[in-house]
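Novice: A predicted structure for the sequence below; I have some questions about it.
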Amino acid sequence: MKFINPKTDYAFKKIFSSDDSQDILISFLNAIVYQGQPVIASLEIIDPYAPGRISALKNTYFDVKAKLNNGQNVLIEMQAFNVPAFTKRIAYNTAKAYANQLKIGEEYLEVRPLISLAVMDFTLFEVSQTVISQFIFKEKHQLFDYPEYPFELVFVELPKFKKTLEELESITDKWLYFLRKAPDLEIVPQKMAIVPEIDKAFAIANRINLSVEELEDLEKREQFVREQKGSIEFSREEGREEGREEGREEGRAEGIQTGQLTLVQRLLRRRFGEITDEILNRLEQLSSDDLMALGDAIFDFSSLADLVAWLETK
């Protein structure tokens, strides 16, 4: 058997938000957010995964959305590589989703708490070796909770999870191991298979169960992730050098964005040949987030007219 890599957003959405993934997502969220306690009894997956929609995966930056049995919303993002202002983006989009719960004329009592979960294939918090970090509203000095507990930010740093198969103990350990090691396995380990939801996740992740269309979309996404990672790392090194020379943080962010622009230009030339100066100039005006979104969308463009139409929305 060969399993798809859940550390790509396309595969993550396939596994955790398919029509039959409710029990998988419940087990995963209870393990990651509630330390294995059965706090979540049921949920509704919003905008479930459907084949042929790869271009829509990053429209809102969240790969999986669900509403819990208590009315609370959960937003989950799988992020394969670090990008400039990532933590600001998470906080901004979470706050926006929290605020957007109310329709015109509704009372504040209708607002429900929200959980934003970011699963990352990179290290974000160098000051800690903890795999799962949870941030909530507390009083700054006495550390008591804010009364309404509006939203919680949960970060999972997969590179920090070092346990081997033999060392797995909790349900949390097993889900983290699944995320890190699934594509390296050829069989479902018995220690994992005894958890029905994880066994089912492996079944969904089995490449043999994917359609030709799904495999093609997955390969496109994996190719983009590989190239984006390489481009960002190269640009990060250039940015560090620029930052050292100029003594400012902006040098690093600018280096990363330059690498993203170079990657997008290369992908477009590979797909459509030479690009006009007008289009190149418009690409240079895009933000880092827009460049990442365009990198996703390129694989669905059939002509340069599709690219121009996409740019008109920015």
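Specialist: Nice, I can see it. Residues are numbered from 1 along each chain as shown.

Novice: from now on I want contacts and neighbour counts done on CA atoms only, so please keep to that.
Specialist: Will do.

Novice: tell me where the protein has strands.
Specialist: Remark: strands assigned in the chain by DSSP state E are 43-46, 64-68, 73-79, 114-120, 132-135, 151-157.

Novice: so what's the gap between the third one and the chain middle?
Specialist: Pointing back at strand 73-79 there. 7 Å (C-alpha atoms, centre = their mean, to the nearest Å).

Novice: circling back: I'd like the strands of the chain laid out as TSV, including mean neighbour count.
Specialist: Output for the strands of the chain, formatted as TSV (neighbours: other C-alpha atoms under 10 Å):
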stretch	mean neighbour count
strand 43-46	18
strand 64-68	20
strand 73-79	22
strand 114-120	22
strand 132-135	15
strand 151-157	21
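
Novice: so which of the ones you listed is nearest G255?
Specialist: For these, proximity to G255 was assessed by C-alpha to C-alpha; strand 73-79 is nearest, at 19.7 Å.

Novice: okay, now the one to match up with it:
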Amino acid sequence: MIKDRYINPLTDFGFKKLFGEAANKELLIHFLNQLLPEKHQVEDLEYLPSERLPSSFLDRKVIFDIYCTSSRGEQFVIELQRSKQNHFIDRSIFYSTFPIQEQSERGDWNFKLWPIYTICILDFKINQPNPHNRVIRYVQLKDQDKELFFKDLTYIYIELPNFTKTLDELEDLQDKWLYLFRYLAKLEDRPAALQERIFTRLFRAAEIASYSTEERQNYEVSLKKHRDIKNAIDTALEEGLEKGRAEGLEEGLKKGEERGLEKGELKAKKAMAKQMQAANLPLEQIAKITGCSLEQIKNWLKD
């Protein structure tokens, strides 16, 4: 039984319900415009099919969370990732190659590309130095003198754990969106600090009581998966690190600790995979969350 008043936007169902439906595209447009430069502000957008088929049977199929294009031609790949993944940055760059390839034209073509944005909303901190604990990081191609080399390929990483502002500390609309991503599901009423018209629409779209029976059931399934994944990861990491440290101490101080932690991390991933399988998660999703290959996951679960 769902006790919350508002949906959790960090679940698959919640994210796509609020931002992936044509009826709510105003919410997505407003959110994007808080991230984009003035020259790329979105006036209207069109959702594109999220499943990108491979060009040959040897290539890998991908499914984006949200894929859309603005009325002027800018393209957006928007990904929500709740659990930490070792090679997530590699994955985000791989994903950006699909809209690049899809811009090719038959016949004579001068290779001019429309701007592409890969936007990643992360409920964890990525494995990259972040001395200023930035919540939002903009990444573009630069040369050895740190001069912008190519302006139309941009990666935006939003690390939600770094956002710690309270309601009283929110300074602008960007802050308010980040606050809602983190705390919407915990709110019982709409705060006075969030009275803008766009948030009237958001709170209306997020109210679980207004959903059909089928939508509430789908949300419950998504919420359960969200909690099961989090619990599985927390438990597996805790157990894995404990075993790793124990083995590391047996093998020696510095060298042993490094090897032990390595083994512990592997055991953590195995335990995580088994717990997620028990929660009936598809093997493809388990591989995506752990950052391991599908073949490796199958071998572990077979054992």
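Specialist: Structure's in. What do you need? These figures come from a predicted structure and were not determined experimentally.

Novice: just give the TM-score of the two.
Specialist: For this chain pair, the superposition-based TM-score is 0.76 by TM-score structural alignment, normalised by the length of structure 2; 265 aligned residues with a C-alpha RMSD of 3.1 Å.

Novice: if we can go back for a sec, mind checking which of the strands of structure 1 is nearest Y98 of structure 1?
Specialist: strand 114-120 (6.6 Å).

Novice: contact partners for E105 of structure 2?
Specialist: Neighbour list for E105 of structure 2: empty [criterion: C-alpha atoms under 8 Å, 6 or more residues apart in numbering].

Novice: turn the strands of structure 1 into JSON lines, columns for distance to S231 of structure 1.
Specialist: Supplementary listing: these in JSON lines, determined by distance: least, C-alpha to C-alpha, whole Å:
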{"stretch": "strand 43-46", "distance to S231 of structure 1": "33"}
{"stretch": "strand 64-68", "distance to S231 of structure 1": "27"}
{"stretch": "strand 73-79", "distance to S231 of structure 1": "16"}
{"stretch": "strand 114-120", "distance to S231 of structure 1": "18"}
{"stretch": "strand 132-135", "distance to S231 of structure 1": "27"}
{"stretch": "strand 151-157", "distance to S231 of structure 1": "21"}
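
Novice: wait, which of those is closest to E227 of structure 1?
Specialist: Of those, nearest to E227 of structure 1 by C-alpha to C-alpha is strand 73-79, at 14.6 Å.

Novice: hmm, who's touching that closest one?
Specialist: The list of residues contacting strand 73-79 of structure 1 from outside it, by C-alpha under 8 Å, 6+ apart, reads 7-9, 12, 61-68, 112-121.

Novice: Provide the aligned range in structure 2 for it.
Specialist: Using TM-score structural alignment, strand 73-79 of structure 1 lines up with residues 75-81 of structure 2.

Novice: mean deviation, that stretch versus structure 1?
Specialist: Its matched residues in structure 1 lie on average 0.9 Å from stretch 75-81 of structure 2 after superposition (mean C-alpha distance after the TM-score superposition for structure 1).

Novice: quick one: closest of the strands of structure 1 to E169 of structure 1.
Specialist: Nearest to E169 of structure 1 among these is strand 132-135 (16.0 Å), distances taken as C-alpha to C-alpha.

Novice: ok now the closest one, how far from the chain's centre?
Specialist: Here strand 132-135 of structure 1 is found 16 Å from its chain centre; the criterion is C-alpha atoms, centre = their mean.

Novice: start and end residues in structure 2 for it, please.
Specialist: Aligning strand 132-135 of structure 1 against structure 2 (TM-score structural alignment) gives residues 136-139.

Novice: burial count for P84 of structure 1?
Specialist: Number of residues near P84 of structure 1 (other C-alpha atoms under 10 Å) recorded here: 17.

Novice: how about it, what does it touch?
Specialist: Residues counted as contacts of P84 of structure 1 (C-alpha under 8 Å, 6+ apart) are 253, 256-257, 288.

Novice: try I119 of structure 2
Specialist: With contact set as C-alpha under 8 Å, 6+ apart, I119 of structure 2 has these partners: 76-79, 155-158.

Novice: and it? What does it align with in structure 1?
Specialist: In the superposition onto structure 1, I119 of structure 2 corresponds to L117 when matched by TM-score structural alignment.

Novice: show me the contacts for P113 of structure 1.
Specialist: 72-73, 98, 148-151.

Novice: find the nearest non-adjacent residue to it, please.
Specialist: Nearest non-adjacent residue to P113 of structure 1, counting by C-alpha to C-alpha, 6 or more residues apart in numbering: P150, 4.8 Å away.

Novice: I'd like to know how many residues surround the one you found.
Specialist: Residues near P150 of structure 1, counting by other C-alpha under 10 Å, number 15.

Novice: list the buried residues of stretch 11-23 of structure 1.
Specialist: Neighbour counts over stretch 11-23 of structure 1 (16 or more other C-alpha atoms under 10 Å) mark 11-18, 21-23 as buried.

Novice: out of these, who's nearest E219 of structure 1?
Specialist: After measuring those against E219 of structure 1 - C-alpha to C-alpha - the closest member comes out as A11, at 10.2 Å.

Novice: residues contacting the aligned partner of that closest one in structure 2?
Specialist: Per TM-score structural alignment, the equivalent position to A11 of structure 1 in structure 2 is G14. G14 of structure 2 makes contacts with 7-8, 219, as judged by C-alpha under 8 Å, 6+ apart.

Novice: same check on K163 of structure 1?
Specialist: 173, 177.

Novice: against D172 of structure 2, how distant is the corresponding residue of structure 2 for it?
Specialist: Correspondence of K163 of structure 1 to structure 2, assessed by TM-score structural alignment: K165. Separation of K165 of structure 2 from D172 of structure 2 (C-alpha to C-alpha, to the nearest Å): 12 Å.

Novice: repeat for R204 of structure 2
Specialist: 21 Å.
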